[in-house]
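Participant: just need the structure, nothing else, for what follows:
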Amino acid sequence: MGLILGKITVETPKHEILASTNDYEIRKYPPSVIAEVTYNPSEMKDNKDGGFPILANYIGALGKPQNTKSEPVAMTAPVITQTQKPENPSSETIAMTAPVITKQDSNDSGIVTMQFILPAKYSKAEDAPKPLDERVVIKEEGEKKFGVVKFSGFVNDGIVKEKVERLKNELEKDGYKVIGDYLLARYNPPWTIPFLRTNEVFLPVE
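Facilitator: Below is the predicted model of the structure:
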């Protein structure tokens, strides 16, 4: 019931709020360990979830975990989608983690990279269990700082574009330099009542 009503009951990434206005927050996130898979959506026409099942199998969310140890790990949130475009245009059960990050190849070739951020207990890439599927890559991400805006409801390209443009304008007006593409964070499963969903747009800043 809590999932339907938008209650977030799982671990979320720790962060420090550096500044807060009526329009956005500036947050600093510590280094993290991620699992990622890169794929071409056109080659996965029968799989509308893209790389998600590959990563979900690695952590054990869909059954027997496809990795080399056996240790349950708590689920985290949110799920994060990232689209990067050109400037001009034994088994270890790791419970579902997030963000899940999807990157569109910057040359617009259609290649997508999806990432799960692993729980904080994995402070280094070598701490995480080794995937059995060679398509899954474990890597480390460094500390990052973002401008973030929160909103509810359904998410589509038009809404995201509007949120990104407004956030970028507000950040630059206040003297922040945006240094990369946006992230879209979704904290709830798809069956959550729309107006009770928590969504966020992130823009990396210096």
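Participant: use CA for all of it now, contacts and neighbours both
Facilitator: Will do.
Participant: so the residue most central in space within the chain, which of the three states?
Facilitator: A centroid search over the chain (Cα atoms, centre = their mean) returns residue 80, at 2.4 Å, as the residue closest to the centre. Here residue 80 is recorded as strand under DSSP: H, G, I helix; E, B strand; the rest coil.
Participant: tell me the spacing between it and residue 16.
Facilitator: Note on residue 80: its distance to residue 16, by Cα to Cα, to the nearest Å, is 18 Å.
Participant: next up, for comparison:
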Amino acid sequence: MGMVLGKIPVETPKYQVIRSFTDYEIRKYAPSVIAQVTYDPSHEFKGDKDGGFTLLANYIGVFGNPQNLKPEKIAMTAPVITKTPETSSSAEKIAMTAPVVTKSRGGGEEKKMVTMQFLLPDMYRKAEDAPKPVDKRVEIVEEVERKYGVVRFGGVATEKVVGEKVEKLKKSLEKDGYKVIGEFLLARYNPPWRTLPMFRTNEVMIPIE
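Facilitator: Now for the predicted structure:
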């Protein structure tokens, strides 16, 4: 019942609020370790219609025995984070409960590759601390300390709503003297099939210098 009403019962990323404004925050996130898979979103990922999600879920043991060399079951975290090209047709395409980051690579006429990431629990401080994946398509990498401008909002994170939040946040950051250094991330803290739309928590995150 708690998840239906928006309760977040899993570990979330550690961060420090550097400054709070009326409509957004500046946050500094601690270094983290992630598991990731890179793929071409214009083609069905072999053996996984969810763009690599099944590979990552198998790695941590969501569906049974974890597919890593220890083997060791790894706890899930939140939020689900996606980074996609601004021409993406929908902000609600990926519906998962795991900690996922999806990043686009390339642009223009080039092929746009997407990297889907699971943030691993805080107990893994270095990449070598995490169990080695059985499937070589799964990579374990370290994310350094980083800063974001962040705005939180409820409801369904539709493309239109997210686009409006991104544009407003960009203008606020520029007005307040912050330099944007990358594409926005969309963070969703609740599984859409388990949480009523009105109780969902979402965030738009824009990396800043």
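Participant: ok, now which ones touch the residue nearest to the centre of structure 1?
Facilitator: 98, 99, 100, 101, 102, 183, 184, 185, 186 (Cα atoms under 8 Å, 6 or more residues apart in numbering).
Participant: count of neighbours near residue 164 of structure 1?
Facilitator: By the criterion of other Cα atoms under 10 Å, residue 164 of structure 1 has 22 neighbours.
Participant: ok, it - contacts?
Facilitator: 182, 201, 203.
Participant: would you confirm that the last one contacts residue 168?
Facilitator: In other words, residue 203 of structure 1. Yes: when contacts are counted by Cα atoms under 8 Å, residue 203 of structure 1 is listed as touching residue 168 (7.4 Å).
Participant: common neighbours of the two, please.
Facilitator: Residues touching both residue 203 of structure 1 and residue 168 by Cα under 8 Å, 6+ apart: residue 178.
Participant: could you pull out the helices for structure 2?
Facilitator: With helices called from DSSP state H, structure 2 shows them at 53-60, 159-175.
Participant: residue 113 of structure 2: which of the ones you listed is closest?
Facilitator: For those, the distance to residue 113 of structure 2 is smallest for helix 53-60, at 15.0 Å, taking Cα to Cα.
Participant: mean deviation of that closest one from structure 1?
Facilitator: With mean Cα distance after the TM-score superposition for structure 1, helix 53-60 of structure 2 departs from structure 1 by a mean of 0.6 Å once superposed.
Participant: stretch 161-175 of structure 2 too?
Facilitator: Averaged out, stretch 161-175 of structure 2 is 0.7 Å away (mean Cα distance after the TM-score superposition for structure 1).
Participant: quick one: that stretch aligns where in structure 1?
Facilitator: Under TM-score structural alignment, the match for stretch 161-175 of structure 2 in structure 1 covers residues 159-173.
Participant: residues contacting the nearest residue to residue 19 of structure 2 once chain neighbours are set aside?
Facilitator: Closest residue in space to residue 19 of structure 2, ignoring its immediate chain neighbours: residue 26 at 5.2 Å, by Cα to Cα, 6 or more residues apart in numbering. If you count contacts by Cα under 8 Å, 6+ apart, residue 26 of structure 2 has them with 17, 18, 19, 20, 147, 148, 149, 150.
Participant: of the contacts of residue 80 of structure 1, which are reproduced in structure 2?
Facilitator: Of the contacts of residue 80 of structure 1, the ones still in contact in structure 2 (both residues aligned by TM-score structural alignment, their matches' Cα atoms under 8 Å) are 98, 100, 101, 102, 183, 184, 185, 186.
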